[in-house]
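Chemist: build the 3D model from these lines:
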Amino acid sequence: MLDFATFEVVRGLHILAVIAWMAGMLFLPRLYAYDAEQADKAEPLRSEMRSLLRIWQHRLLKIIINPSMILAWVFGVWLIVIHMVGFDEGWSFLAQPWMIAKLAGVVALSGWHGFLAKELRRIRAGTSVRTGKFWRMTNEIPFLIAIVMVLSVTTQWTFGQAGA
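Modeler: Here you go, the predicted structure:
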């Protein structure tokens, strides 16, 4: 069957990848807000600061956020396979309400990630219309999604089952 230590290592690596992914997605909108707010600054400080912010944005996305998302997905899929095959839970494992909520959160976070990546291209092209206020208001979206995901996984709640 399955060595439980393998499961624990994979789960630990998944958690670490998710932490890095979340940290980056919480910080990147803040950099976007700072960038958008540079329009009010006087030249040449504005150009210099924008240049620096865009380097940070690019590096954060390419060096931290993208690789950690890939690792979170890889280890997450591995955990699903372990549950389905190694723990002999089969496909029904994916139909549990808490797992559906978790997977919906993964899809939502991945969508937000894609939105942030696309917005970086717009910012670099000078076609972004988003304001600093927009980025400050949406900055916590990943954290709100993570609350639902973490509580779903840690409580493994179900609907209509006594004692669950």
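
Chemist: rest of the way, CA atoms for contacts and neighbours
Modeler: Will do.

Chemist: which helices and strands does the longest helix belonging to the chain pack with?
Modeler: Determined from DSSP state H, the single longest helix within the chain is helix 4-36. Contacts defined by 3 or more CA pairs under 8 Å, 6 or more residues apart in numbering; DSSP states H and E place helix 4-36 against helix 45-59, helix 66-81, helix 97-125, helix 132-138, helix 141-155.

Chemist: here is a second sequence; please produce its structure as well for comparison:
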Amino acid sequence: MEILWYKALHLIFMVAWFAGIFYLPRLFVYHAQTESAEVSAQLKVMERRLLFFVTPFALLTLIFGALLIYSYGVAWWQASGWMHVKLVLVALLYVYHGYCFKLLADFYHDRNRRSHKFYRIFNEVPVLALFAIIILAILKPF
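Modeler: Presented below is the predicted three-dimensional model:
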């Protein structure tokens, strides 16, 4: 029963985390497009609050995911090649999340040099990662 709680909490926190990392780059798109100082100031507040709100969800996703892996055991880990690929993608998502802090600081200090088109593409990265991660977790292809 304990493992089901870990799985449920892992999924709950993952969904909450992804809601934030889907929306934050969209705010960056709007921020890169605006020329209004007032809109820029409002977006700075929204971006900061959102990133700091979802970061604990990212950490809790990691904690409960690690507890799941630990609960399944070493033999399961060794036999689950799909999990190794999934964890590489997850690690890249944490790098992505960390990079959002750098982008946040760039906007905060008015030193963004990237276009709204960059942020539109950047916005798609977690979507593609989520597709791959879900397919790996459900289909377990290897």
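
Chemist: so which of the helices and strands packed on helix 4-36 of the first structure is the most surrounded?
Modeler: Scoring these by mean neighbour count under mean count of other CA atoms under 10 Å gives helix 66-81 as the most buried, with a mean of 18.

Chemist: need the nearest residue in space to residue 138 of the first structure, chain neighbours excluded.
Modeler: Excluding its sequence neighbours, the residue lying closest to residue 138 of the first structure (CA to CA, 6 or more residues apart in numbering) is residue 29, at 7.7 Å.

Chemist: the one you found maps to what in the second structure?
Modeler: Alignment note (TM-score structural alignment): residue 29 of the first structure maps to residue 25 of the second structure.

Chemist: and its match, how far from residue 80 of the second structure?
Modeler: Residue 25 of the second structure sits 33 Å away from residue 80 of the second structure, going by CA to CA, to the nearest Å.

Chemist: follow-up on the earlier one: got the contact list for the match of residue 29 of the first structure?
Modeler: 119, 120, 122, 123 (CA atoms under 8 Å, 6 or more residues apart in numbering).

Chemist: show me what the second one aligns to in the first structure.
Modeler: Taking TM-score structural alignment as the criterion, the aligned counterpart of residue 120 of the second structure in the first structure is residue 136.

Chemist: so what corresponds to residue 19 of the first structure in the second structure?
Modeler: Using TM-score structural alignment, residue 19 of the first structure sits opposite residue 15 in the second structure.

Chemist: what sits against its match?
Modeler: Contacts of residue 15 of the second structure by CA under 8 Å, 6+ apart: none found.
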